[in-house]
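Colleague: Need coordinates for the below:
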Amino acid sequence: MPNGGRARAFVDLLTQRLSTGDANPVIATPPSQEQIRQIAKAQNATLVQYSIIYDDFQIQGKREWRESALYIWVIQPTGEIAFRQVDLKPLWQKHNASLASSIVGNQEFLAVRSRSSFGSTQPQPNLPTLHQLLIEPIASLLPKDPDARVIFIPQRSLFQVPFPALQDANGTYLIQKHTILTAPSIQVLDLTRQQRQKLVQKPTNGRGSDLVLGNPTMPSVSLSPGEPKQQLSPLPGAEAEAIAIAPLLNTQAITGAQGTKAAIVQKMPQASIIHLATHGLLDDVRGLRSAIAMAPSGSDDGLLTAEEIFDMKLQANLVVLSACNTGEGRITGDGVIGLSRALISAGVPSVIVSLWAVPDAPTSELMQSFYQNLQNNPDKAQALRQAMLTTMKTHPGPRNWAAFILIGESE
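Modeller: Model prediction:
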């Protein structure tokens, strides 16, 4: 199965981390079909792996590299594998569009401040929807039971697809039919499972209370190279969210000047659940430079980078990055994956991140609902699904509830 070089390098690194400390750690090779079947059975989920295939075409006498097809593999919990292929050529031949541009257009459409500013990227009414391209070809292979888990393994730009918000011809959202998770690759699913098993085996006496950070005093950052630093805008909604959630986790919210990078980094290794309601800075060029904003103190700049997280040893079973993007620049899968990969590598089996800057009020509602559901049912994917269905009633627009994705383990 095709897999990007970055995902491979990440899996190699993780496999080394998870090896028993031998001098020659096993380097991950692409999983065999048998291993893939085993992973689907172990996850007790339907896996959906996407791969965009490119080809070179003669266009007006010039050779151009264009999207040719979408390959989709569906692996049932029984281990059965089905394959579907979608022709992507009509997108650029007929509509002068691409799958990547449809995704970005769709995301901007959901995340924009006002629809009037949407301009030329507005999806044309005759353009096939993402549901038609990504879901319809495999709809008959997906489980009928809404509680059964579906794990999407998207490639490249597909990581930005808000799968919960994809709508069928009747206007039904995918989250209304399925319990949804995401993973950067099939191997990562195997690894997050190992991380979870390690946590289950650990004695809990060293575990501290849960950690909730909301709206720390913001650091100053230069949003593009060479520009003067400016302070990130405060997030009063994130503070309210943290204060509302903390009692559900039997802890005190850390806010404002208390939320220094030094203090939070000291608390992170003991915490069971880590909830960070603050700005995330996503670096799409080099995912490891992505960072989480905290209050600066002493000589540190207040930015906890993915690179620093990589070197931490965490025992949290869940990290939630809420309010997770500043809205600066285009979000690509790599920025989001950069932070989530780093957390997984540090030992966390389940990470929730957002694909765009979500409005304050609905996020606060969604998160409170998520933690309430989690108290009644330890299945994180089902808790997130129920929270989305609840938030949808008061804030029907998908931009209000569809941004959050659960990467890794459900339980």
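Colleague: CA only for contacts and neighbour counts going forward, please
Modeller: Fine.
Colleague: my guess is Gln49 is in a helix, correct?
Modeller: No - counting by DSSP: H, G, I helix; E, B strand; the rest coil, Gln49 is not part of a helix but strand.
Colleague: Next, the second sequence, to be compared with the first:
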Amino acid sequence: MSNRDRQLNKRRFLGFLFLCSLIFFTWLNHAPLMANIVTSQNTDISQQVEQGVKSYEAGDIWGAIETWQKALDAYKKANNAKNAAVVSENLARAYQQLGDTKEAIAFFNEAITYYSEAKDLRQVGRMLTDLAQTYNNQGQARKAISLLCSNKFDIKSDTKQPCESNSALQIALTNKDSRTEVAALGILGEALRLVGNYDLAIQYLEDAAKVKDSGYAILINNSLGNVHVNLGQLWYIRAKSAEQTNGNKAEEFQQNAIVNFTQAIKYFKISLELARKQNNSLSQLQALLNTIQVSYKSHDLNIIPNAAINSKIQEAISLIDRVPDSSTKAYGAIDLAMLPSDFKITSPITQCSKTGELGKLSNTEAIDILNKAIIVSKKIQNSRVESYTYGALGHFWECRGDELQALKYTQQALIAADQKLAAKDGLYLWEWQAGRILKKQNQEKESLEAYQRAFKILETIRSDIVTSTRDVQFDFRDVVQPLYRELAEFQLQQILQASVKSDSSKSGVSDALETIDSLKLAELQNYFGGDCIVNVLNPKRVDEIVDNNTAVLSSIIFDDKIALLLTLPPKVNQSGETLIYWVQADNKILQKSELQKQIKAFQKSLILGQGRPDGYDRTLAIQLYDLIIRPFVKDLKAAKIKTLVFVQDGFLRSIPMAALYDAKTQEYLIQQYAVGTTPSIRLTAPKSSDRHLEKALILGLTKAAIIDKQEFGALDYADKEIEAVKQVFPNSRFFIDTKFASETLRTELGNKNIFPIVHIVSHAQFGTIPEDTFIVTGNNSKLTINELEAALSNVRGQENALELLVLTACQTALGDDRATLGLAGVALQVGVKSAVASLWSVQDKSTALLVEEFYRNLKKPGMTKVEALRQAQIKMIKLTGEQSEFASPAFWSPFILIGNWV
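Modeller: Next up, the predicted model:
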């Protein structure tokens, strides 16, 4: 029975998705217990326990649960803690087998309580270890770490840490329980992998390997392989990011990816060889599937030849019938059946090959394997596994154009998933799938309803998905984001087809805005890999947040077009309508690729404009104004709008809206409106405050620096900018060059000093992922965004603190949507109300002029932040004489206000 209910030790929020998950076993024996029952007290009850064991072994899980529950009630009544502990443990295992994690956790906790009462500390340690693994399976790695070692465990540390006396690992060490020790170390390593601390994960897994005669060599090698897969994936993404931000590091990062992927393959090979020697078919299947998975993730690097991949696939197929019935067998069968022929597909359960090619397996092979998985799921009575199997069959037929078959199996998946919501994470997948299929059948009403149900379910579990394991974060664009975009497009199309005066249309606009904003929130959470952003959610609607002089222009990018939604303030929007417009040129919807091309050219012209005496060509600025702003000009004027807040999507985040040019009035947009930006309207609280701007913390770097072999040039006019800030705030504290370090920031803020403004004059790089996002400090060092957040968190909540963070020499990965997402979210992530940052580095004395004017404006009574920046930019536009070159938007437009614009 030890292999019976070994299952995938990976949260299944993306439902067994082969290319988004890594397969590995549980670490402890999950067989039901009988031997430890003390029979002298009541033979009848002990016979009930034995009958439950027999039912379990026969596959009658519900029968076993019913019998054990009666026995547990009797033991509780008799105050028999020892036997109650054993039966509670059995019940926990049974519910695990059924996929009911909530009940499993409850009974593991009961078992811990009763074993503690019986003073059986060894079993307490084992139950804590099992419970930790259960939390790991659900993606709650931090909870697992607290049970295994300490609730004060620093998950970002690079060194091992002491464990508390009541933790699973320490109990195992104290009781010399090597079996639990290696299991706890292994699960701790896996938990650290899930939170992204790969180096520390390797340390604990290597410690597990040192435990003599543990019998866990297969598992340890498997887990080490998983960590190196994640490392390889991380390095590969960093290599792609470096191609845009730091080209001389791209090759090095790619080589690191190859090294880690290769190391992962070696570990899986060792695991496979050991499994073969032990004739362990389940372990063999696991190692093969993991090897195949590496081949998909690293395919562009040509590490594993296609012939070798196909050989592993065929070997795995031949093993399926020999593997004991379990959820692992079923999931493994699904993974094999859904293997795509297209290596670019990262989510085979939601994507179909655009080439029309079949999967790696023939139709006959895939259907046969999926039918076997259904038989297994019914035999082990696991509705969760059953749901995923039917869902996979539904998607199989969806990709092959048979909507009737696809819908039939998808509906069966929904029925199975809804049993006690055991597969709530799968429920959103199958509702989404049903929506896609129904739409193809032109059943638009039913399709939209299915999409909306999927959206509501996803919203309840979104934080767990997008902030979970790093490998899931990597594939967010392919496995989560499309649902939001498809639903938003569907909603907008429905609105435009309906009467603009109908109640359903008004409701649809509100729903569409909610969908769009939820997408922006999900993207932010995914980028930063944390849930702290969620803590500042504003529950109000857009029209409830803005004042009477403010409008919000939201954009959303679809596959072939872009939508703009303008929300006007309540005084002119009493009907509750939002204006919707598809970006058009010459009365034809403009293709996404065409607009993206124009924006890149516009941005490039602005950057190059810094070095041109004649400034830049306004043609593109005029074209973009006509595409984005012109459709709403009459409405904005009628509403007497003064502030225009943008909630941009994708590549639109990289455009400095202030520089768009109205050829009719011969004005820049900033001359018409104060321009603000926020990554998500629900993450913004536009409240005016009684600002006491008396001083700032000024941090600066004037000298050239080298970070990760990347050269950052000297900021020749940084000293002038610093002096300008000091002129406005004479009571400021400043730390320049070698005195500017991450420790400086922590120390200054840690002393409870009140600095409403933190002004940083240094290169700030925003990359595709947070690892490539940092601020350059003195001594060729860097301040990561996580370190910045940790330092600023010291003064959160203090009165008049953290009004504004200013970064005046930023650099984003141009053309990279995620890099600009990081820039847009920096204020929210580090916990300040607003941020001023530049879309690219402006290395000139013009910055000092703009900054000084901005701060002087900000100190004026009643002046909002966004208006203070506007007035500073307008003053730059009007410069004459020797400073006239700075009138070009190349110098002032990159500076944007993020967050609270008031």
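Colleague: So after superposing, what's the score?
Modeller: Remark: TM-score between the superposed chains equals 0.76 [TM-score structural alignment, normalised by the length of structure 1]; 360 aligned residues with a CA RMSD of 3.6 Å.
Colleague: what residues are up against Ala342 of structure 1?
Modeller: Ala342 of structure 1 is in contact with Leu288, Ala306, Glu307, Ile309, Phe310, counting by CA atoms under 8 Å, 6 or more residues apart in numbering.
Colleague: these two touch, right, Ser209 of structure 1 and Pro269?
Modeller: No - the pair Ser209 of structure 1 / Pro269 is not scored as a contact, 10.7 Å apart, by CA atoms under 8 Å.
Colleague: circling back: keep only those of the contacts of Ala342 of structure 1 that are in helices.
Modeller: In helices, judged by DSSP state H, the following of the contacts of Ala342 of structure 1 are found: Ala306, Glu307, Ile309, Phe310.
Colleague: What is the burial count for the last one?
Modeller: With neighbours defined by other CA atoms under 10 Å, the count for Phe310 of structure 1 comes to 21.
Colleague: any idea how far Thr204 of structure 1 is from it?
Modeller: From Phe310 of structure 1 over to Thr204 of structure 1 the distance is 23 Å, taken as CA to CA, to the nearest Å.
Colleague: one step back: so which of the ones in helices among the contacts of Ala342 of structure 1 comes closest to Arg8 of structure 1?
Modeller: Phe310 (16.3 Å; CA to CA).
Colleague: which non-adjacent residue is nearest that closest one?
Modeller: The spatial neighbour of Phe310 of structure 1 that comes closest, neighbours along the chain excluded (CA to CA, 6 or more residues apart in numbering), is Ala342 at 4.7 Å.
Colleague: To which residue of structure 1 is Phe854 of structure 2 aligned?
Modeller: Residue correspondence to structure 1 (TM-score structural alignment): Phe854 of structure 2 is matched to Phe370.
Colleague: Distance of its match relative to Arg385 of structure 1?
Modeller: 8 Å.
Colleague: Those two - which one has more neighbours?
Modeller: Arg385 (27 against 23).
Colleague: Not counting its neighbours along the chain, what's nearest the more buried one?
Modeller: Nearest non-adjacent residue to Arg385 of structure 1 (CA to CA, 6+ apart): Thr179, at 6.1 Å.
Colleague: That neighbour matches what in structure 2?
Modeller: Under TM-score structural alignment, Thr179 of structure 1 pairs with Ala674 in structure 2.
Colleague: So what's the residue count around its match?
Modeller: The burial count for Ala674 of structure 2: 25, using other CA under 10 Å.
Colleague: How about Gly4 of structure 1?
Modeller: Number of residues near Gly4 of structure 1 (other CA under 10 Å) recorded here: 12.
Colleague: Next up, the contacts around it.
Modeller: Gln155, Arg156.
Colleague: Quick one: residues contacting the corresponding residue of structure 2 for Pro137 of structure 1.
Modeller: Pro137 of structure 1 maps onto Pro631 of structure 2 when the alignment is built from TM-score structural alignment. Residues counted as contacts of Pro631 of structure 2 (CA under 8 Å, 6+ apart) are Tyr581.
Colleague: thinking again about what came up before, how much does the helix or strand encompassing the residue nearest to Phe310 of structure 1 stray from structure 2?
Modeller: Following DSSP states H and E, one finds Ala342 of structure 1 within helix 333-345. Helix 333-345 of structure 1 differs from its equivalent in structure 2 by a mean of 3.2 Å after superposition (mean CA distance after the TM-score superposition for structure 1).
Colleague: Packing partners of whatever helix or strand Phe734 of structure 2 lives in?
Modeller: Phe734 of structure 2 is part of strand 733-736 when elements are defined by DSSP H and E. Applying 3 or more CA pairs under 8 Å, 6 or more residues apart in numbering; DSSP states H and E, we find strand 733-736 of structure 2 packed against strand 696-700.
Colleague: against structure 1, where does the strand it packs on fall?
Modeller: The aligned range for strand 696-700 of structure 2 is 210-214, by TM-score structural alignment.
Colleague: Run through who's touching the matching stretch.
Modeller: Contacts for stretch 210-214 of structure 1 (CA under 8 Å, 6+ apart): 238-243, 245-246, 249-256, 259, 267-268, 271-278.
Colleague: coming back round to it: next, work out how far apart the match of Phe854 of structure 2 and Val320 of structure 1 are.
Modeller: Distance of Phe370 of structure 1 to Val320 of structure 1, given as CA to CA: 11 Å.
Colleague: do you know how far the closest residue to Lys640 of structure 2 other than its chain neighbours is from Leu98 of structure 2?
Modeller: Ranked by CA to CA, 6+ apart and with sequence neighbours excluded, the top spatial neighbour of Lys640 of structure 2 is Asn549, at 6.5 Å. Using CA to CA, one gets 57 Å for the distance from Asn549 of structure 2 to Leu98 of structure 2.
Colleague: Neighbour count for the two, which is higher?
Modeller: Using other CA under 10 Å, the more surrounded residue of Asn549 of structure 2 and Leu98 is Leu98, with 23 against 16.
Colleague: I'd say the more buried one and Lys379 touch.
Modeller: No - with contact defined as CA under 8 Å, Leu98 of structure 2 does not count as touching Lys379 (10.7 Å).
Colleague: Would you mark the buried spots in the helix or strand hosting Ala239 of structure 2?
Modeller: The secondary structure element spanning Ala239 of structure 2 is helix 217-245 (assigned by DSSP H and E). By 16 or more other CA atoms under 10 Å, the buried positions in helix 217-245 of structure 2 come out as 217-242, 244-245.
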